[in-house]
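K.L.:
sequence and predicted model, in that order:
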Amino acid sequence: MKQQNQDELLAVLERLRAALQDVQNEYTRLVYALNGKEPSVARTRSLLSSPAALKGEKPASLSFPDGRTKQTYTWRKLVSAVLEDCGSIPECRDRLVAVKNIVAGRKRVVLSDDPSVMNVPLKISDGLYFEGFFDTEFLFKQLRYVLDLAGYDYSEITFQLRERKHEQTEEQESVGEPEEESGPTMSM
């Protein structure tokens, strides 16, 4: 088998593995929900996870395979941290520099040496920026596309999701803290 075919097959297998992990996480959540319990398993996802499944979620932290962790409370901060790590590897950075100002999204350039042509430039390294003005799903699709162009291995990068708001409210109720009012209010 040619090296390119092997690489493509490995990429497909990694995506399938991530999809299976998503299914397993959802199965565990549903089993616990049916039994009226909260799962004790962490809400951990891989960068290979389905980007569509991340809508409505928020990240808490990012973990690299070498054990480094970083708090990332927004998707853009998470993407920036991964891109900075990618840009710190000379071979990966050189590959991205070679395609800067060429790689485009739906309407604008995704990689550029000029941050002024971007709505939300995320710095990869000196003179290299990534457009961060996308919804969660498209942001992750573009991130993975750029990381693949760089030859950067992100298959073992994981991140923790924040607890959902309704879960936090239930926890507050159980410890006796007052629930915040929601909905419209009248004032004169």
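P.N.:
Right, received. Where do you want to start? Keep in mind that this is a model prediction, so the values were computed, not measured. Numbering: from 1, shown residues only.
K.L.:
when you work out contacts or count neighbours from here on, use the C-alpha atoms and nothing else.
P.N.:
Will do.
K.L.:
what segments of the protein are helices?
P.N.:
For the chain, applying DSSP state H gives helices covering 3-34, 75-87, 90-99, 136-150, 165-174.
K.L.:
angle of the longest one against helix 136-150?
P.N.:
What it means is helix 3-34. For helix 3-34 against helix 136-150, the angle by axes from the mean of the first three to the mean of the last three Cα atoms, to 10 degrees is 150 degrees.
K.L.:
which parts of helix 3-34 are buried?
P.N.:
14, 15, 17, 18, 19, 21, 22, 25, 29 (16 or more other Cα atoms under 10 Å).
K.L.:
quick one: the fourth one and residue 44 touch, right?
P.N.:
No - using Cα atoms under 8 Å, residue 18 makes no contact with residue 44, being 11.3 Å away.
K.L.:
closest to residue 112 out of the helices of the chain?
P.N.:
helix 90-99 (8.4 Å; Cα to Cα).
K.L.:
ok, second structure coming up, stack it against the first:
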Amino acid sequence: MTMDWSAEQISQMRNGRATYRDQAQGTALTWVRTGAETAGEYGLLYAEYAPGIRVFPHYHTLYTETLHLFEGTLDGRIAGRQVQLIGGQEAVVPPRAVHGWRTTGDRTLRFVLEVRPAHPGFEKWLVTLQNMATDGLTHPDGRPKNLYHGALILMESDIHLPGPGRLLDPALQMLAVRARRKGIDRQLEERYYRQA
């Protein structure tokens, strides 16, 4: 499967859209199409990542991700296979495929990420996480520093830890339930998402 979006089309689609920047880590995210706009068919995210940004290994169970690079270099693993992508290339990450990556080289990574079908929790919590990073509430690879925050984001975004980390799923689910009871989800939403 190949995405047909050109850099020019994505640039036009970004007009008038909110861009969420984390100056400290050098990332910027823009949802150019949300599930609400596509009747749940897909969500489309445009992103810019400075060299050296890492995304921790994880997997999803409910959606496929397709990553298309416009510029820069990405090194990582998808389902145990080593990948290196450069501008013009793409990779498909099916459900349950463990993946993680980092930007390499000296150019900013510019890419689009399609999530199919769309996942409203992923859309919401990715923006929230980006805004939390701006306030220093995450590690450099995007993991939240607070366990309640991490559990909420992982569970509500369909992000799962691989290998031995899978054993933590029941504990993370319990922490997410407790976080909702304490109103932490609403607090994060009010501060880091609704402002969007």
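P.N.:
Okay, I see it. Because the structure is predicted, anything quoted here is derived from the model rather than measured.
K.L.:
what TM-score do the two superposed chains give?
P.N.:
Overlay of the two chains. TM-score (TM-score structural alignment, normalised by the length of structure 1): 0.29; 93 aligned residues with a Cα RMSD of 5.4 Å.
K.L.:
got JSON lines for the helices of structure 1, with distance to residue 62 of structure 1 too?
P.N.:
JSON lines is the format used below for those (distance: least, Cα to Cα, whole Å):
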{"stretch": "helix 3-34", "distance to residue 62 of structure 1": "16"}
{"stretch": "helix 75-87", "distance to residue 62 of structure 1": "7"}
{"stretch": "helix 90-99", "distance to residue 62 of structure 1": "20"}
{"stretch": "helix 136-150", "distance to residue 62 of structure 1": "14"}
{"stretch": "helix 165-174", "distance to residue 62 of structure 1": "20"}
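K.L.:
of all the ones you listed, which one is nearest residue 125 of structure 1?
P.N.:
helix 75-87 (5.7 Å).
K.L.:
and the closest one, what does it pack against?
P.N.:
Applying 3 or more Cα pairs under 8 Å, 6 or more residues apart in numbering; DSSP states H and E, we find helix 75-87 of structure 1 packed against strand 59-63, helix 90-99, strand 121-125, helix 136-150.
K.L.:
can you give me the buried ones in it?
P.N.:
Buried, per 16+ other Cα under 10 Å, within helix 75-87 of structure 1: 75-87.
K.L.:
JSON lines for the helices and strands packed on helix 75-87 of structure 1, including mean neighbour count?
P.N.:
Output for the helices and strands packed on helix 75-87 of structure 1, formatted as JSON lines (neighbours: other Cα atoms under 10 Å):
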{"stretch": "strand 59-63", "mean neighbour count": "21"}
{"stretch": "helix 90-99", "mean neighbour count": "16"}
{"stretch": "strand 121-125", "mean neighbour count": "21"}
{"stretch": "helix 136-150", "mean neighbour count": "18"}
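K.L.:
distance to residue 71 of structure 1 for the ones you listed - can I get that in CSV?
P.N.:
Converted to CSV, the helices and strands packed on helix 75-87 of structure 1 look like this (distance: least, Cα to Cα, whole Å):
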stretch, distance to residue 71 of structure 1
strand 59-63, 4
helix 90-99, 24
strand 121-125, 17
helix 136-150, 18
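K.L.:
which one of those lies closest to residue 161 of structure 1?
P.N.:
Of the helices and strands packed on helix 75-87 of structure 1, nearest to residue 161 of structure 1 by Cα to Cα is strand 59-63, at 4.4 Å.
K.L.:
tell me where structure 2 has helices.
P.N.:
7-14, 120-134, 147-157, 169-181, 184-188.
K.L.:
quick one, strands of structure 2?
P.N.:
20-22, 27-33, 43-49, 54-58, 64-71, 73-78, 81-86, 90-93, 99-104, 109-116 (DSSP state E).
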